[in-house]
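K.L.:
For reference, the sequence and a predicted model appear below.
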Amino acid sequence: MRIRDYTPADWAQVWPIVEDVIVAQETFPYDPAWPAEVAREVWVERPPGRTVVAEEDGTVLGTAKMGANRPGPGAHVATASFMVSAAARGRGVGRALCEDALDWARRQGFAAMQFNAVVETNTAAVELYRRLGFTVLGTVPESFAHPTLGRVGLHVMHRPL
């Protein structure tokens, strides 16, 4: 598996991953009614942010986006988001994407990385982030409408770089 910068030609393989994740409504607070064009505008970061894909033998297994968490006085803290295809989950793709984002953020001079809205029931992601040094700073209760579990919390997670 290799992680590389996203190119516009990748959208044909990235969109099905993004669509599956947002339609499931289990891990991202994105509108499942978004057409591909809107999702692309939200997902693909403009410089100085970065979007990447994890691929193997020409098949995109996952994608990540990263950049400053906030502008101005908050621009020294990075953020990132990750999506992995259902077929590639459990193979280390999410970990590789997160490690790549952390390395990128360090190289860019960010002081920390913060995730603003990790769905607390997304236990695979929460545990991965903890193993990579993130801590849960707090949980906003009942702020995510899970399709089967009802309203669940969103963690704010942070780690210094």
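P.N.:
Looks like it came in fine.

K.L.:
Only C-alpha atoms from now on, for both contacts and neighbour counts.
P.N.:
Fine.

K.L.:
All the strands of the chain, in order from the start?
P.N.:
2-5, 50-56, 59-68, 77-84, 112-119, 135-146, 150-160 (DSSP state E).

K.L.:
Compute the distance between the closest residue to Tyr6 other than its chain neighbours and Ala101, please.
P.N.:
Sequence neighbours aside, Val52 is the residue nearest to Tyr6 in space, at 4.5 Å (criterion: Cα to Cα, 6 or more residues apart in numbering). When distance is defined by Cα to Cα, to the nearest Å, Val52 is 9 Å away from Ala101.

K.L.:
hold the first one in mind and look at this next one:
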Amino acid sequence: MSIRPSQPGDADNLWLILEPVIRAGDTYALPRDMSREEALSYWTAPDHHCFVAEEDGRVLGTYSLCANRAGGGAHVANCGYMTAADATGRGVARAMCEHSLSTARELGFRAMQFNFVVASNSRAIKLWHGLGFETVGRLPEAFLHPEDGYTDALVMFRRL
């Protein structure tokens, strides 16, 4: 598996990964009816560094890295990750997170923060903890999960 910056020609492959995650509505606080154009614009915004993980020419996952905030918060990175459903459990998310931490350091960020990790996303939480993130906050019932109802969201952080 290799990880590289996304290119305009990756749009169809990105959408194949983004669409099912967005439509499921169980891990990202995005409108479930978000259009292809809106989703791609969000994920590949000009101030974001978008990457894809691929194997044998097939995109297995993607991540989007940006500053968490402007101005006085611009030294802290934020990142989102999505993996193709049939690639889960293969280490794609771990590889992308490790790559994003290295990339964030290279870009001059001093820390990374995840603002809104849905508390029911136990696989992601276990992975982020294993990669050195701490849960530094809990937002009670901040996310409306399509099956579980109102669910807490976590704020996770680690220094680089």
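P.N.:
Happy to help now that I have it. Values in this document were obtained by computation on a predicted structure and should not be read as measured data.

K.L.:
Skipping its backbone neighbours, what lies nearest whatever residue of the second structure lines up with Phe110 of the first structure in space?
P.N.:
Phe110 of the first structure maps onto Phe109 in the second structure, with residues paired by TM-score structural alignment. In this structure, Phe109 of the second structure finds its nearest non-sequential neighbour in His75, 4.8 Å apart by Cα to Cα, 6+ apart.

K.L.:
these two touch, right, the one you found and Arg110?
P.N.:
Yes - here His75 of the second structure reaches Arg110: they are 5.7 Å apart, a contact under Cα atoms under 8 Å.

K.L.:
what sits against the residue nearest to Tyr6 of the first structure?
P.N.:
Ile3, Arg4, Asp5, Tyr6, Thr63, Ala64, Lys65 (Cα atoms under 8 Å, 6 or more residues apart in numbering).

K.L.:
and those as CSV, adding distance to Gly153 of the first structure and neighbour count?
P.N.:
CSV is the format used below for those (distance: Cα to Cα, whole Å; neighbours: other Cα atoms under 10 Å):
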residue, distance to Gly153 of the first structure, neighbour count
Ile3, 31, 19
Arg4, 33, 14
Asp5, 32, 13
Tyr6, 31, 19
Thr63, 24, 31
Ala64, 23, 25
Lys65, 23, 24
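
K.L.:
Tabulate those in JSON lines, adding columns for distance to His158 of the first structure.
P.N.:
Below are those laid out as JSON lines (distance: Cα to Cα, whole Å):
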{"residue": "Ile3", "distance to His158 of the first structure": "23"}
{"residue": "Arg4", "distance to His158 of the first structure": "25"}
{"residue": "Asp5", "distance to His158 of the first structure": "24"}
{"residue": "Tyr6", "distance to His158 of the first structure": "25"}
{"residue": "Thr63", "distance to His158 of the first structure": "21"}
{"residue": "Ala64", "distance to His158 of the first structure": "17"}
{"residue": "Lys65", "distance to His158 of the first structure": "17"}
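
K.L.:
returning to that earlier point: same list (the strands of the first structure) but as TSV, adding distance to Ala96 of the first structure.
P.N.:
As requested, those are arranged in TSV below (distance: least, Cα to Cα, whole Å):
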stretch	distance to Ala96 of the first structure
strand 2-5	8
strand 50-56	8
strand 59-68	10
strand 77-84	10
strand 112-119	16
strand 135-146	19
strand 150-160	17
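
K.L.:
right, and those strands - which one's nearest Ala12 of the first structure?
P.N.:
Set against Ala12 of the first structure and scored by Cα to Cα, those come closest in strand 59-68, at 9.6 Å.

K.L.:
what is in contact with Val52 and Ala101 of the first structure at once?
P.N.:
With Cα under 8 Å, 6+ apart as the test, Val52 of the first structure and Ala101 both reach Ala64.

K.L.:
What's the separation between the residue most central in space within the second structure and Met112 of the second structure?
P.N.:
What sits nearest the mean C-alpha location of the second structure, by Cα atoms, centre = their mean, is Gly80, with 1.5 Å. Look at Gly80 of the second structure and Met112 of the second structure: by Cα to Cα, they are 11 Å apart.
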